[in-house]
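*Asks:* Just need the structure, nothing else, for what follows:
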Amino acid sequence: MTTATMRAPRPAPVLTPAPPGKPLRPGRWWPPLTMLGVVLAGVCAPLVRTPTFYFWDDTAGASVGAWRNIGDALLDGRLLLLDIEAWRGGNYAAEAAFGLYNPLLLGLYAGTRAIDDLALVTVVIKAFLFLTMALGAYLLCREYGARPWPAALLGSSLPLSGFTLWMDGAAWVTGLTVTALAPWVWYTARRAAEGRGSFLWAVLAGYLCASAGNPYGLLASGLVVAGVLAEALLRRRFRAGVGVTSAGIAVALLSVPTYLPFVLSASVSYRAGSQTFNDEFLSPELSDLVGLSSPSFTPYMDVFGELTFSFPGLYLAWYLLPLLPWLRWSVLRERVRGLAALWVVGVINLLLVLGPSQIWFFRWPVRLLPYLWLAVAVTAAVLLSAGLQRDRLRLRGALSGGLVFLGGWLAWSDVPVELDRHLFSTGLVAGLMAGLLVAAGRGARPAALVGMAGTLVVLAVQLSWWPSNANVLDYRFPRGAEAIQRSFADNGPGLRVQIGSVAAAGPDRGTNGVYEDVLFGSMYAVAGVESLTAYSGVGFTNFDVPLCTEYTGSTCPEAWDALWETPDGADERLADLIRAETVVVQRALRDTQDEPAPQGWQLEESTDYVDVWRRTEPLPWPEGRLSDTDGPVEIVSDTRVGEVGETVEFRRDGRGPIELTFARLAWPGYTAEIDGREVPVEQGPNGLLAVPIPEDVDAGTLTLAWSPPGTTLSLAAVGAAAVLVAGLTAAELRTRRSRRHTHLTPEDATGVPHIPERAPLPAGRTTRENQRR
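*Replies:* Next comes the predicted model:
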């Protein structure tokens, strides 16, 4: 291989605003702008072959329906915490996955609500997150002293890496969200600790990341705070450490309303009793991480019923591993204290990635891979900024070639049947590496441009092999929201119960296929239909088990029988207890045309895909959700109030116990009062909400209300955070006033003078020459 050197040294660690009257030179914008252009091109590349690349798996099944539901409420001036008409999938507060208190995400939901093409909505939101990730990574690299072009190179590689693009990007949008925001938490926290920014920005960035609803965002924010704190303590900036710690505590307190309802609702969900164990599911091994520069590497790993990834899941950047022999490793030793956060974040995430498959609520270690890659990318940008080594060329070339071969060998060893891909991939990396080393001799910019171009070339090759993520579910939903609504416009009022399975839908899907009659996940929210069918990451165990409901809303054939049975402790059939008006049975799952009609029901229609059953007589109490009474009681009226409330006027007909059952799930957070007197609420038959009437009450008005469990504690946590943030603000204002009065050299927010770390200039180069480059 030919070798050269990236001889440009590190300038001051970060782009700083120009003095008044001296605007930033236009050339300083080219690295980040080029990076963003490369990322945008890479994000759009999958759409060439797979237009629904981002309308996939959980994004399609869970997120899109929730986005529209929450967006509708926001445009009406409401914050939707519980949608009782979405049943098991409507407790958005307990799901904690949609950032109900996150202004950035709420703005995206409301801002994309007018777009009819649901696949386009996912592209808009995810492209924004990809670009946010790239820019945050770029600024973080610059904060650690990386030069603009190396920072741009690594910033373009992170969003287009295997797991981030194919898994978080295509399917797990909550993972993409926190991965996009984590670099900003790190950047703002370190910048504040160095005295070049306010801790208030760190609190804001940390809050946006942690409140996105993915607990890995909270974990990532905590690790970042720990890393920056370690840097401050190692450099004896104790007051800066106090500021970092205070900002971290404020973020944790502000996140309580997001996660406390999830924790307090776990008792009724399948998340109850989460433990630590290992079954090797989505658990990489150390050797798998060595394939980070092998474009054809699909690691051998247990992944959703398959033994290998259907995409390059552990790929990061084609140039990283082969460049190892050329890097100036002494830079890390020289700056060990100033780079402490890289070690803390990187090492802890490495341990977690290699750890057990579940630790408490945190499961599937590979989900932490993007945070490990973030630490690796920043470290690589710092090393590349110091220039490449120029001595012992043959040895370095041989080592680099050996590393390229090693990556190809590991890729072949896991999937030997794809030898042609591995040979092509290895040759491609070798050729690109030679071009990169040649370009490095002309400067940092040519090298970075070759690196970015190579990233797009490699991505194009990968997409030709793996145009989508085949490890997870492709629902193949219709893309048009209005078309979906038209298909279900004749559903009629009331609850639609669906007995069906997405696995039985087969390949014949779409607006003109089975999706004219059934939907899965949370798509009924798009259709505007009340249904038991909804995606849920928590579920409601006592309700889901009798109907054998999966997380996607799919059921088993026996759910039809369960509907017409009387649950324990009830006097009515389950179909009556939930106030079902329509029952739709997917014929591929169970053909009910010849079944005897349940009492009060008739078969109204049979299509190629479903049998449609409708109730023949109206339900009692049509203005509310009361479904059954037990005991000597007369119901005078039942009226729904607002989104979740309800009032029932009743009077006793005799002595004895009375219980009212409602067609709503008994989520934690419900309260009941009779004329101002609090009465208990219980789980009734199959997890439905039940309210016993005290025997000393002869008549009155029962009022039902709901708020997220732990609301009082959540408000107290937010109040404490506000006090802490106010204290941070006061301390920073006091420091600024002190600076103005004493005319001292700029200090950090803690009053400690800031001495930026700079790498020594290479021989023969002056500071002025470096600035020109």
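
*Asks:* okay, CA-based contacts and neighbour counts for the rest of this
*Replies:* OK.

*Asks:* what element comes up after the longest helix along the chain heading to the C-terminus?
*Replies:* Of all the elements of type helix in the chain, the one with the most residues (DSSP state H) is helix 711-742. Remark: after helix 711-742, the chain's next helix or strand is helix 767-772, criterion DSSP states H and E.

*Asks:* Please state the offset of that next one from the chain centre?
*Replies:* Using Cα atoms, centre = their mean, to the nearest Å, the mean C-alpha position of helix 767-772 is found 42 Å from that of the whole chain.

*Asks:* Then stretch 211-218?
*Replies:* Computed by Cα atoms, centre = their mean, the chain-centroid distance of stretch 211-218 equals 7 Å.

*Asks:* ok, and what's touching that stretch?
*Replies:* Stretch 211-218 is contacted from outside by 96-102, 105, 174-175, 177-179, 182, 209-210, 252, 254-255, 258-259, 362, 368, using Cα atoms under 8 Å, 6 or more residues apart in numbering.

*Asks:* Swap in 6 Å and give it another go.
*Replies:* 96-99, 102, 174, 178, 209-210, 255, 258 (Cα atoms under 6 Å, 6 or more residues apart in numbering).

*Asks:* One more, so I can put them side by side:
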Amino acid sequence: MRPAHPVARWLLLTAVSLGAASVPLIVLFVRSSGRFFFLDDKQAQYAAAYHYIGNELTQGHLPVLVPWMGTSANLLLDPQYGLLNPVFWVQNIAFAQFSDLAIGSFAMAVGYLVLLAAGAVAWLVRLNARGWWPAVGGFAAAFSGYLVWWVGPSWHPGLASVAFLPWIGWALSARRPGAWNALALTAATFACLAAGWPFTAISAGALVLSNIVESFINDRRRDALVVALATAAGAALAAPTVLFTASALDWTVRQGSVSNDAFLVPNLADVLNTAMATAGANINSFGKTVVTVPIMLAGGLTLALIPLLAVPTRWWRVRGAITLTGTLLALLVLTQSASAVGPLRWPFRYLGPWQVVLAVALVAALAVWGVRLTRARVAVSAGLLLAAAYVTVSRTPQDVLTHVVSLVVVSATVLLLVLVREALRALVILAGGVLILVWASVVHPANVDLPDWGMPTEVASYQQPLGAGAERSLVLYPAFIDYGAAAAEGVYLGQNYLLSPARSGLGYTSVGQRQLVADMCTATHGWTCPAAVDFLASTEPTTGQVWAALLGADTIVAHNFFVPALQEKLPQWVVAQTSGDFTVLKLADGSDQPGRVTYSPPGMQIEGLDVGELTQTYQVDSSAGGTIAFADVYWPGYEATFNGQPIPVTPLADALVSVTLPARSGTLEIVYHPAGLGPSLVSSVVGLLLAAAAAVVAARMRRRGLSPSADTLDEMPQGAGA
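*Replies:* Predicted coordinates:
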């Protein structure tokens, strides 16, 4: 089965892996009407943001700020949007070519799954896994489990980052790393970290550190030097994607100390039980919630097969053994973290990287060491299999048929694995994996824990917003209404106003401005509460204006739940239009302020000269001076000059941009220079220097033969010393 060239073999095995996965993916696409990868957060923010950014990039514009989107206006500060990530530039430009968001989301997710599968295959080929085993690893790592049923449909940055994790493993597994391998390790590290998903970044760190430990244990310290230089280079090049956020962290909602409310903190028994292949393995977070996540078959055989593996006595001398084992143990511990560790929330998000590494580790061991049967080993294997089945059934007893079918398939696969000859074992697991994944696709055409908000899929459907497309608007809606019906009326969830000619004045990102989010009691996907009306009607003491006016909300589009309170507390906003569950209220006299100015003192004359996203220029005529307020949400990095002289920019009530002018006429310029620009430039330069150093060191070591060829998986005799 070995083509003459390693690349040809990799391509063949990847094609087999993708061919096996195509059947269940087609079933998922048909069963979900194409919406499988268009759910929850992707439907509320990521798809719209990626499409908008892609269109802007196509026009040669990097959209750092989107005026009138309120707390969600600063796209640069959310690293998950990838404004500084060339991989996401390509992704977003390609995604913007789709007129259907669901179809585009499906294609985008499958693209990253293909990349992940190809990386897992390449990793196993480099570890010298024999026969068809790498194809099994590619299939098991990418096309099932937590990544497909949870991360892919909702948290796209998680999938985009995990897709590069196997490529880091591939680069780490080079027997004689040269300059190109060092640069490939830098590139894979950058792509993994720049996707903005911290859980994969930490997982990549565990992978690299485990590899460095392996190099020291096996007297390959020079390899460790190259790895350290190359991965540090990738991390430094990716750092700007988070340095801007870090520079403004005190102003974001991403704060807090270590705390634990048990939400999405999986029980250890349940994490281990994801190694049991069922169509509905469950992660139980201490009674708080139960998350149904279909998982992989090849990795799912772990519990049953570990007792049967013929592990060599000197297993730690095998290239990759310590790397894989150390990473698995580290990720297992991380799944038991507190529910909030600073800005990191919900440790069950480590399950994606854990399952990928688990699949690669198991397949690598099976490919070389094989199995060794004794009565004691078989008894332990059967006991673990039954224990895992018991835990699974006890979690969701209402789904017994699914668990019984899965147990039968797993048991039959394990039995065939030990009965058939070695050359057919990989194909047995692959066939079982396809069967279990098709079954899961039929039974679970969508993750029941991920909501479909009912947003339209056609981009053209967002062109008729309620309120006649007013730019200076504010949209208020409570949690858990019928968002599909709201969209039909022209009111869109979260960041979907980026697809519309209107702006919501609110929106939703994962990195909201702390004070305004609190004032407006903004929650997930832009939901708000009755306290928001109280805030909008309250008077800001410096300006004497109500907050609705300071936010520039000449038009308020509100769910009828809020309308009685709005009419009572903001009588100057009158009903202009009603549509189903929503009402449009407009400021009776309108606003005569130019640009994004929302308040100026009496007698001050202001003319907008050039009002852009990052720079605003106004001509001001005032004999008394005073404070001017803007609708721009305050972030560190705003600067102002008056007649060319710097003046302070003050956060009005810690929420909005404001300046205080002297008593004279002149030109006012407000500019946003994102905080963190200097450190980001330094980090980029350091990254390039480290990458060059890694390439030079690796090239010299390769020429001088200083990188010894240690044991690899197929160089250890099967069952040696077992």
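
*Asks:* TM-score, when you put one on top of the other?
*Replies:* The TM-score (TM-score structural alignment, normalised by the length of structure 2) is 0.92; 716 aligned residues with a Cα RMSD of 2.9 Å.

*Asks:* what's the neighbour count on the residue nearest to Gly590 of structure 2 when sequence neighbours are not counted?
*Replies:* Among residues not flanking Gly590 of structure 2 along the chain, Asp554 sits closest, at 6.3 Å (Cα to Cα, 6 or more residues apart in numbering). Here the number of neighbours of Asp554 of structure 2 (other Cα atoms under 10 Å) works out to 22.

*Asks:* Same question for Ala562 of structure 1.
*Replies:* 16.

*Asks:* Repeat that for Phe309 of structure 1.
*Replies:* Applying other Cα under 10 Å, we find 21 residues neighbouring Phe309 of structure 1.

*Asks:* so what corresponds to it in structure 2?
*Replies:* Residue pairing (TM-score structural alignment): Phe309 of structure 1 is matched to Val291 of structure 2.

*Asks:* so its match sits in a strand?
*Replies:* Yes. Using DSSP: H, G, I helix; E, B strand; the rest coil, the assignment for Val291 of structure 2 is a strand.

*Asks:* From Thr524 of structure 2, how far out is it?
*Replies:* As judged by Cα to Cα, to the nearest Å, Val291 of structure 2 and Thr524 of structure 2 stand 19 Å apart.

*Asks:* for Lys569 of structure 2, same thing?
*Replies:* 26 Å.

*Asks:* what does Gly352 of structure 2 give?
*Replies:* Counting by Cα to Cα, the gap from Gly352 of structure 2 to Thr524 of structure 2 is 23 Å.

*Asks:* Could you do Ser381 of structure 2 as well?
*Replies:* To Thr524 of structure 2, Ser381 of structure 2 is 44 Å away according to Cα to Cα.

*Asks:* between those two, which one's more packed in?
*Replies:* Ser381 (20 against 14).

*Asks:* list the helices and strands the helix or strand Leu436 of structure 1 falls within packs on?
*Replies:* Assigned by DSSP H and E, Leu436 of structure 1 falls within helix 419-440. Helix 419-440 of structure 1 makes packing contacts with helix 444-465 when contacts are defined by 3 or more Cα pairs under 6 Å, 6 or more residues apart in numbering; DSSP states H and E.

*Asks:* Recalculate using a threshold of 8 Å.
*Replies:* Helix 419-440 of structure 1 sits against helix 393-414, helix 444-465, with contacts defined as 3 or more Cα pairs under 8 Å, 6 or more residues apart in numbering; DSSP states H and E.
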